[in-house]
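Visitor: build the 3D model from these lines:
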Amino acid sequence: MCTHETAPVRFDTKIAVLLRADLDAWQRLNVTAFLVSGLGTELPEVIGEAYADADGTAYLPMFRQPVLVFEGTKETLVSAHRRGLARALPQSVFTSDLFATGNDRDNRAAVRAVPGDQLDLVGLAVYGPRNAVDKVLKGARMHP
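Guide: Presented below is the predicted three-dimensional model:
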């Protein structure tokens, strides 16, 4: 018998990161970290409670649900970006230009300098209802 405390948790929403498949390992990690960093500030409902260990040491809260990481081709990213915008889902983007910048100001300027349909996307993060996010990610595969 499952109690409320032991019942599996299923979320109606999904946090997903889509990475271009040709990135180096360090780039994948860096892009993923940057892409998800803004979700909690703009969407506080994605953040769970703070953590504490048995000694009472406090730790920062984290996302309340898993972050699923996918990969795809450049074309897959372009299509996902377009579908996410069409569905008005919150998303963050990381372009190839950001590998050459070293701070937030220059990152924002690099993205602002390019029309949205011409961004050289290497990653994006999207949040929303499960079915909508699944449709945005059509053609992508789970990251190995």
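
Visitor: from here on, just use CA atoms for contacts and neighbour counts.
Guide: Will do.

Visitor: where exactly do the strands run in this protein?
Guide: Remark: strands of the chain, listed N- to C-terminal, are 13-20, 51-52, 58-59, 67-72, 91-95, 121-129, 141-142; assignment by DSSP state E.

Visitor: roughly how far out does the fifth one sit from the chain middle?
Guide: Once both centres are worked out by CA atoms, centre = their mean, to the nearest Å, strand 91-95 turns out to sit 8 Å from its chain's centre.

Visitor: residue 39 touches residue 45, doesn't it?
Guide: No. In this structure residue 39 lies outside contact range of residue 45 using CA atoms under 8 Å: 9.3 Å.

Visitor: ok, so what distance separates residue 77 from residue 43?
Guide: Summarising the geometry, the distance separating residue 77 from residue 43, computed by CA to CA, to the nearest Å, is 23 Å.

Visitor: neighbour-wise, which of the two wins?
Guide: Remark: of residue 77 and residue 43, residue 77 carries more neighbours, 27 against 11, as counted by other CA atoms under 10 Å.

Visitor: OK, contacts around the more buried one?
Guide: Residues in contact with residue 77, defined by CA atoms under 8 Å, 6 or more residues apart in numbering, are 18, 19, 20, 121, 122, 123, 124.

Visitor: helices of this protein, start to end?
Guide: Using DSSP state H, the helices of the chain run over 25-37, 39-42, 74-86, 104-112, 130-136.

Visitor: sequence B follows; please return its structure for comparison with A:
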Amino acid sequence: MTTDNATGSAPVRFDTKIAVLLRDDLETWQRLNVTAFLVSGLGTVIPEVIGEPYADADDTAYLPMFRQPVLVFEGSKETLTAAHAKALGRGLPVSVFTSDLFATGHDADNRAAVRAVGRDHLDLVGIAVHGPRNAVDKALKGARMHP
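Guide: All right, here's what the predicted structure looks like:
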């Protein structure tokens, strides 16, 4: 739930959820990098998650951002694998980051690394999902909020 303090409007409860699930054995820099990569695709295929552009009091324009919070979770490799399967089974949009992507240098190599491995054999280190709150909650069951 989010409160718009600038306008004094009532708290907002979103019907959908954006969630990132990270493997719990990642280094701090990896967690940040993986999170950024995972959420970058959501706005391109789900435009309704993007809010309006920002501007400051001097009319300096800034890019729009997600219109709702991004919740970050962590879990074991097994939790991540199960969440991936559940999210796909529920038809939720999913982005993936595999351990192989830490060794690649650009987008074409990233896509090739994922393409080279079957869905059930991906060495996942993170996923991002978007969808109805209950569906996302069920897909991420067993994960815990990132500290």
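
Visitor: ok so, going back, which of the contacts of residue 77 of the first structure does the second structure keep?
Guide: The subset of the contacts of residue 77 of the first structure whose aligned counterparts are also in contact in the second structure, taking both residues aligned by TM-score structural alignment, their matches' CA atoms under 8 Å, comprises 18, 19, 20, 121, 122, 123, 124.

Visitor: follow-up on the earlier one: farthest-separated two in the contacts of residue 77 of the first structure?
Guide: Within the contacts of residue 77 of the first structure, two members stand farthest from each other by CA to CA: 18 and 121, at 9.9 Å.

Visitor: the more surrounded of the two?
Guide: Set residue 18 of the first structure next to residue 121 and count neighbours by other CA under 10 Å: residue 18 wins out with 31 against 24.

Visitor: counterpart of residue 9 of the second structure over in the first structure?
Guide: Using TM-score structural alignment to pair residues, one finds that residue 9 of the second structure aligns to residue 6 in the first structure.

Visitor: separation between its match and residue 123 of the first structure?
Guide: Taking CA to CA as the measure, residue 6 of the first structure falls 35 Å from residue 123 of the first structure.

Visitor: which of these two has more neighbours?
Guide: When residue 6 of the first structure is set against residue 123 and neighbours are counted by other CA under 10 Å, the residue ahead is residue 123, at 29 against 8.

Visitor: give the contact list for the residue mapped onto that one from the second structure.
Guide: Structural correspondence for residue 123 of the first structure with respect to the second structure (TM-score structural alignment): residue 126. Residues touching residue 126 of the second structure, when contacts are defined by CA under 8 Å, 6+ apart, comprise 20, 21, 22, 23, 34, 35, 38, 80, 96, 97, 98.

Visitor: residue 35 of the second structure matches what in the first structure?
Guide: When the two structures are superposed using TM-score structural alignment, residue 35 of the second structure falls opposite residue 32 in the first structure.

Visitor: hang on, the earlier thing: who has more neighbours, residue 39 and residue 45 of the first structure?
Guide: For residue 39 of the first structure and residue 45, the more surrounded residue by other CA under 10 Å is residue 39, and the numbers stand at 21 against 11.

Visitor: how about the spatially closest residue to the more buried one that is not a sequence neighbour, what does it touch?
Guide: Closest residue to residue 39 of the first structure in three dimensions, ignoring its sequence neighbours and counting by CA to CA, 6 or more residues apart in numbering: residue 46, at 7.4 Å. Shown here is residue 46 of the first structure, whose contacts under the criterion CA under 8 Å, 6+ apart are 39, 40, 63, 64, 65.

Visitor: give the aligned equivalent of the last one in the second structure.
Guide: This means residue 65 of the first structure. When the second structure is aligned by TM-score structural alignment, the residue opposite residue 65 of the first structure is residue 68.

Visitor: tell me how far that match lies from residue 146 of the second structure.
Guide: According to CA to CA, residue 68 of the second structure and residue 146 of the second structure sit 18 Å apart.

Visitor: neighbour-wise, which of those two wins?
Guide: Set residue 68 of the second structure next to residue 146 and count neighbours by other CA under 10 Å: residue 68 wins out with 17 against 13.
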